[in-house]
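J.: generate coordinates for the sequence data below:
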Amino acid sequence: MRKRTAGKQRSTVFDDVYRTMVQKMPELMIPLINEVFHTDYPEDIEKAQLRNEHLEIQRKLITDSILNISGKTYHIECQSTPDGQMALRMFEYGAAIALEETHQHPADIVPERIRFPFAAVLYLRNTEHMPDELTVIIELPDGREMPYRVPLIKVQAFSLDEIFQKRLFLFLPFYILRYEKDCAVIEQDGARLGKLLDEYKRMSEALNEVLSAENHEDRYGDLTRLIVRITDYILRDYRQAKKGVHTTMGGRVLELYSERLLRRGKAEGKAEGKAEGKAEGKAEATLSTLRSLVKKGLISISVAAKELGVSEEAFKKMAML
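T.: Predicted coordinates:
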């Protein structure tokens, strides 16, 4: 992924967020693969993440994400800005991946063909003349021409409703990019700022509803933090807009997330204590939940100590922090 620059320093925020989702929440890649390649994989299908470093004779190629699903290899690159060399790069990546898989055959078996991965490029920003696919024409010595095509996925082409309908939650952290050019106007226009905040409120409530119903509170919290990370970066020079979106997504929503986990811990502790005929089960489950929330940065030590009815020092000792 090509990075967006901030001053003289290059930011890796888009790379970091995308790769965090790929590595820690690979199930988010499945709806994207289904959308691009017209497959119908369930999100919990078994998948293997393949290594993203591929050695060539003179250099090392590093790809963004490669998954193997049902014996098929899927390679998706993420780009924040247009790259005139992207078609050639995708061919290089595809050839390196195909050759690497071919070399995995036993030495005494010479495969008669090599298989390129299913490949696509995820573009976080749209441009006016961006095509729907990249194409490289391969000219063979006998005069034949073979097109190598890679589809483009334009994140900003998907509305919020489409994102939720197709479960493309991978797009949510980058949703703010569609407002990037209008940030200065939004900062000064109360009506437009209100519209932006309403949209993020709708996003948070829909995400909360969907993932809570599926008992995926951890994924909900992780995604929310990534959404906040990107919006904080894009809106870093716009105090009102940043504060509003941060409060909507990073404050109220994470508070709901932590409260839900705390309630669950109390309920489990109560059931455990009842089953054992004593209160220790309840106290231990509540302490465990509070410890987890503190470590994830969702609540402070002071809030956890108050909830447990002890001093901060006592909580630190009990939670072994």
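J.: make it CA atoms for all contacts and neighbour counts henceforth
T.: OK.
J.: which parts of the stretch 201-321 of the chain are helices?
T.: Counting by DSSP state H, counting those that start in this stretch, the segments of the stretch 201-321 of the chain that form helices are 217-234, 239-245, 254-276, 280-295, 301-308, 312-319.
J.: now the last one and helix 280-295, what's the angle there?
T.: Meaning helix 312-319. Calculated by axes from the mean of the first three to the mean of the last three Cα atoms, to 10 degrees, helix 312-319 forms an angle of 110 degrees with helix 280-295.
J.: tell me the buried residues in helix 312-319?
T.: Within helix 312-319, the residues that count as buried by 16 or more other Cα atoms under 10 Å are E312, F315, K316.
J.: would you turn those into a markdown table with distance to I153?
T.: Conversion of the buried residues of helix 312-319 to a markdown table gives the following (distance: Cα to Cα, whole Å):
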| residue | distance to I153 |
| --- | --- |
| E312 | 49 |
| F315 | 48 |
| K316 | 47 |
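J.: one more to line up against the first:
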Amino acid sequence: MDEEKHNKELLKEQVKGNENKDKVKLDIVLKYLFSTSEKVLIKLLNGVFNENFNVDEVKISVSNNEFVDSDLNIIRGDVFFNMLNQDDSKVNYHIEFQTKNDNTMVIRMFEYGFNKGKEDLNTNNQNKNTQDDMKTIYFPRQRVIFFEENREIEDILKLRIIFSDNQKIIYTVPVMKYWEYTDEELIEKKMYPLLPLQLFNLRKELDKAQRKNDINRIKELSLQARGIASKIAKESQELLQENEILHQDFHKMLLAIQNLIEYLNRNYFKDERIEEEVITMTKTLYDPEVEKKGIEKGIEKGIEKGMEKAIGLMLKKGMDAETIAETLEVSLDEVNKVKNRKQ
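T.: I've put the predicted structure just below:
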């Protein structure tokens, strides 16, 4: 009996370990999707926070997400960004990813926000331009993105804070309910990196089918996953062709699709063919784009070399730089660069 009990405990730990691995895997995919190019990230933040930043007028950078609490423990938020305007003013943004409902989420958001504000107060001296000497902590603009549908999740997380003198404040964090967005709506709001997560919307139905041991339903959802993966990949390719995303963004989105299919297959489908099909499909879409990019670069280099040769020959014949620039419809700087190299 003791041995049987021990084996059950081991199995329980193994299952728990696998669940943790899956959570880590999803976290990695999410953070990976938030490491896309600068212009794509700015558009994404515009969509998530209802902002209207011009990609040519601001700079975005990932900022520190680790803080030390009063017990010297490390607390980690998901992603923090700095948005720097042309006038050097800065706005902080903070996004947390949450798969399931969590009643402690608002408290953790307050901790993250307070620590980020305290960090900026210490490092940037944000109050140097104020009229008084009162220290001020600026919380970042915050959002929690919930991915798994749950009726109990409110549109805004709220926390009432009451001080000893009965002063009260209500701290709030808006919520984005991912499951309410279709792929078309994500594209319309330019939240492109979130497109692959459409696959994650299947998880709730898959959990239900798995609990009922409904094999036919799982097969139906497997076919649905194939369809979603193909549609999202092709939509991503169209965004690339429209210059809405870069090649590096396209590659990351395709890899995210592959990883999410792998996650769903390992946990629900148990069908090796689906992973092979999706990998083949994404490779078929990606490889021609890489080849096309290489051809375009080759053409550009060829044109550049041909122009340099023409300028060189005209210089050799004794033509002046202004005449060459006018004849070839190039800038005077380009002619002078070739001229300087020849000397």
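J.: compare the helices of the stretch 201-321 of structure 1 and give me the one nearest R202 of structure 1.
T.: helix 239-245 (11.7 Å; Cα to Cα).
J.: quick one: buried residues of that closest one?
T.: Q240, A241, K242, K243, G244, V245.
J.: again, but for stretch 219-237 of structure 2
T.: Here stretch 219-237 of structure 2 shows 219, 221-222, 225-226, 228-230, 232-237 as buried, counting by 16+ other Cα under 10 Å.
J.: export these to JSON lines and tack on distance to L11 of structure 2?
T.: JSON lines is the format used below for the buried residues of stretch 219-237 of structure 2 (distance: Cα to Cα, whole Å):
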{"residue": "K219", "distance to L11 of structure 2": "27"}
{"residue": "L221", "distance to L11 of structure 2": "28"}
{"residue": "S222", "distance to L11 of structure 2": "27"}
{"residue": "A225", "distance to L11 of structure 2": "29"}
{"residue": "R226", "distance to L11 of structure 2": "32"}
{"residue": "I228", "distance to L11 of structure 2": "34"}
{"residue": "A229", "distance to L11 of structure 2": "33"}
{"residue": "S230", "distance to L11 of structure 2": "36"}
{"residue": "I232", "distance to L11 of structure 2": "37"}
{"residue": "A233", "distance to L11 of structure 2": "37"}
{"residue": "K234", "distance to L11 of structure 2": "41"}
{"residue": "E235", "distance to L11 of structure 2": "42"}
{"residue": "S236", "distance to L11 of structure 2": "41"}
{"residue": "Q237", "distance to L11 of structure 2": "43"}
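J.: name the nearest of these relative to V62 of structure 2.
T.: S236 (23.6 Å).
J.: and that closest one? What does it align with in structure 1?
T.: Matched by TM-score structural alignment, S236 of structure 2 corresponds to L207 in structure 1.
J.: and its match, how far is that from T224 of structure 1?
T.: L207 of structure 1 sits 9 Å away from T224 of structure 1, going by Cα to Cα, to the nearest Å.
J.: mind checking what secondary structure the residue lying farthest from the centre of structure 1 has?
T.: Relative to the C-alpha centroid of structure 1, counting by Cα atoms, centre = their mean, D142 is the outermost residue, at 44.8 Å. Under DSSP: H, G, I helix; E, B strand; the rest coil, the three-state class of D142 of structure 1 is coil.
J.: any idea what it aligns with in structure 2?
T.: D142 of structure 1 maps onto D165 in structure 2, by TM-score structural alignment.
J.: what does G221 of structure 1 give?
T.: Under the alignment (TM-score structural alignment), G221 of structure 1 pairs with H251 in structure 2.
J.: and its match, what is it in contact with?
T.: H251 of structure 2 makes contact with Y286, according to Cα atoms under 8 Å, 6 or more residues apart in numbering.
J.: again, only using 10 Å
T.: When contacts are counted by Cα atoms under 10 Å, 6 or more residues apart in numbering, H251 of structure 2 touches T36, A233, S236, Q237, I257, T282, K283, L285, Y286, D287, V290.
J.: pull out the buried residues from those.
T.: Among these, the ones that count as buried by 16+ other Cα under 10 Å are T36, A233, S236, Q237, I257, T282, L285, Y286.
J.: which residue lies nearest the spatial centre of structure 1?
T.: In structure 1, the centroid-proximal residue (Cα atoms, centre = their mean) is M21; its distance is 3.3 Å.
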